[in-house]
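> mind folding the following:
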Amino acid sequence: MKHILFIILLCSFSCFAQIKITPLDKAAIPKSITYTGTIVNAVKYTDSFGETIVITSQTGEYPSKTETDGSYRDAELFAYCYILQDGNWTQQWKVYDFTTECPVDIEANFVKNTFAVTDLDKNGKAEVWLTYITGCHGDPSPSTMKVILYEGTKKYAMRGSNKMRVGETEYEGGQYTFDEALKQAPKVFRDYATTLWNKNITPKF
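As a prediction, the model looks like this:
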């Protein structure tokens, strides 16, 4: 009996050590779950909190609501986490960011191929990683860049700017700071965030 119990516990830990995610298309998202914009990522997984759906979306640029001449534009991005509780999908957290009233090049979008769901500290709680940029500029100056991590409802953030070439051998940007939560988080979180940052610090055109 002890051997059977040990095997069950070992299996449970192994299952949560690697979070298996299932991509969802628009038709597979429950009707009770609402979101704004065009879907970038939509996944379902199960961790120690239960069955979960995470969606990231962005609007792209559109005419600014506060300007009438059509030369100013807005752009927004969103991330939603829903958890199944008592048969109902309940929003656990939401991320919202934007750029508004921009007359030049506008950005508010997730960095391609950076969305991830991990369990780096192997505690059975999924970590959701979001990386995105926002900005409004008519020259090759850096944009604001953020790496946001959620484990359950606990939020961690890494904020700074991407790195842009502004001269023959001159670059601007690339600096970042950890918020207090990430400073106090397991080292493996900071290591992953730093790797993610450095891999995407220079925009790929």
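
> from now on I want contacts and neighbour counts done on CA atoms only, so please keep to that.
OK.

> report the longest strand in the protein, please.
In terms of residue count, the longest strand belonging to the chain (DSSP state E) is strand 88-102.

> which positions within that one qualify as buried?
Neighbour counts over strand 88-102 (16 or more other C-alpha atoms under 10 Å) mark 89, 90, 91, 93, 98, 99, 100, 101, 102 as buried.

> how about those residues in TSV, adding distance to residue 67?
Shown next, in TSV, are these (distance: C-alpha to C-alpha, whole Å):
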residue	distance to residue 67
89	37
90	36
91	33
93	31
98	16
99	14
100	10
101	7
102	10
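
> ok, back up a step: check which helices and strands the longest strand of the chain sits against.
For strand 88-102, the elements it packs on are strand 73-85, strand 105-110, strand 127-137, judged by 3 or more C-alpha pairs under 8 Å, 6 or more residues apart in numbering; DSSP states H and E.

> circling back: tell me the two of the buried residues of strand 88-102 that are most distant?
89 and 102 (35.9 Å; C-alpha to C-alpha).

> looking at the helices and strands packed on strand 88-102, which is buried most?
strand 105-110 (a mean of 23; mean count of other C-alpha atoms under 10 Å).

> for comparison, sequence B:
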Amino acid sequence: MKIRLSILLLFISICSFGQLKISKADTTKLPKGIKFFGHITNSAKWTDSFGVHYVLTTETGQYFSKDQENNEAKNAEIFVYHYIIRGDTLKLLWKIYDQNKNCEFDIFTKFIDKAFKVTDLDKNGIAEVWIMYENQCTSDVSPAPTKIIMYEGNKKYAIRGENRVKISEKEFIGGQYTLDENFKNGNLLFRQFAINLWEKNKLKKW
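You can find the predicted model right below:
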């Protein structure tokens, strides 16, 4: 009976490995020491063998720089922070930053919120964090430079391309992308998920 119970517990342990419980972080009660710039657009929190993880995505929105001679030029910035707390130690594991500066036209530097995901596709107990955003200064209707960035631990993966724009009732332009070497040569599960995420979110939303 003891042998059977031990086997059952071992089986449950194996099946449970890598199953992370992801939740939204309570951004009104973030641990002391977590710093960020801009306003929070998305968040996630989970615990694994390395500690307690917090991921925040933030945007500044468009703003005018005080030291610019041209008062019509706009700026916008986006950030992603991945903090980990273990015991009394807080560490910034990685950070993403992008910007658009001195734009005299329409500025689109923002996250695609529906594409924000935290997964554990390979069930190894290390979360994959997925971010998608566009970054464009434009005076017309044209595809915007768009990226998917994924981190597993501190290893970075990327898709770079442009979103898809509807220019007439039946005509679209854009939507192309390129996988980086980590996606090309890495886990097939990651590559498939990345391509599906791109296809679901590549259409420009006005």
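
> after superposition, what is the TM-score?
Remark: TM-score between the superposed chains equals 0.92 [TM-score structural alignment, normalised by the length of the first structure]; 205 aligned residues with a C-alpha RMSD of 1.8 Å.

> okay, the angle between the longest strand of the first structure and strand 127-137?
20 degrees (axes from the mean of the first three to the mean of the last three C-alpha atoms, to 10 degrees).

> residue 173 of the first structure: neighbour count?
Per other C-alpha atoms under 10 Å, the neighbour tally for residue 173 of the first structure reads 18.

> residue 195 of the first structure -> the second structure?
Matched by TM-score structural alignment, residue 195 of the first structure corresponds to residue 196 in the second structure.

> hang on, its match in a strand?
No: read with DSSP: H, G, I helix; E, B strand; the rest coil, residue 196 of the second structure is helix and lies in no strand.

> got a list of what it touches?
By C-alpha atoms under 8 Å, 6 or more residues apart in numbering, the contact set of residue 196 of the second structure is empty.

> and residue 33 of the first structure, which of the helices and strands packed on strand 88-102 of the first structure is closest to it?
strand 73-85 (7.7 Å).

> after superposing, tell me the mean distance of the helix or strand containing residue 193 of the second structure to the first structure.
Residue 193 of the second structure is part of helix 188-201, with elements assigned from DSSP states H and E. Mean deviation of helix 188-201 of the second structure relative to the first structure after superposition (mean C-alpha distance after the TM-score superposition for the first structure): 0.7 Å.

> quick one: residues contacting the residue nearest the centre of the second structure.
Nearest residue to the geometric centre of the second structure (C-alpha atoms, centre = their mean): residue 131, 1.8 Å. Going by C-alpha under 8 Å, 6+ apart, residue 131 of the second structure touches 111, 112, 115, 116, 117, 148, 149, 150.

> again, 6 Å this time
Taking C-alpha atoms under 6 Å, 6 or more residues apart in numbering as the criterion, residue 131 of the second structure is in contact with 116, 148, 149.

> next up, the contacts around the second one.
Under the criterion of C-alpha under 6 Å, 6+ apart, the contact partners of residue 148 of the second structure comprise 131, 132, 158, 159.

> helix/strand/coil for it?
strand.

> excluding residues flanking it in the chain, which one is nearest it?
residue 132 (4.3 Å; C-alpha to C-alpha, 6 or more residues apart in numbering).
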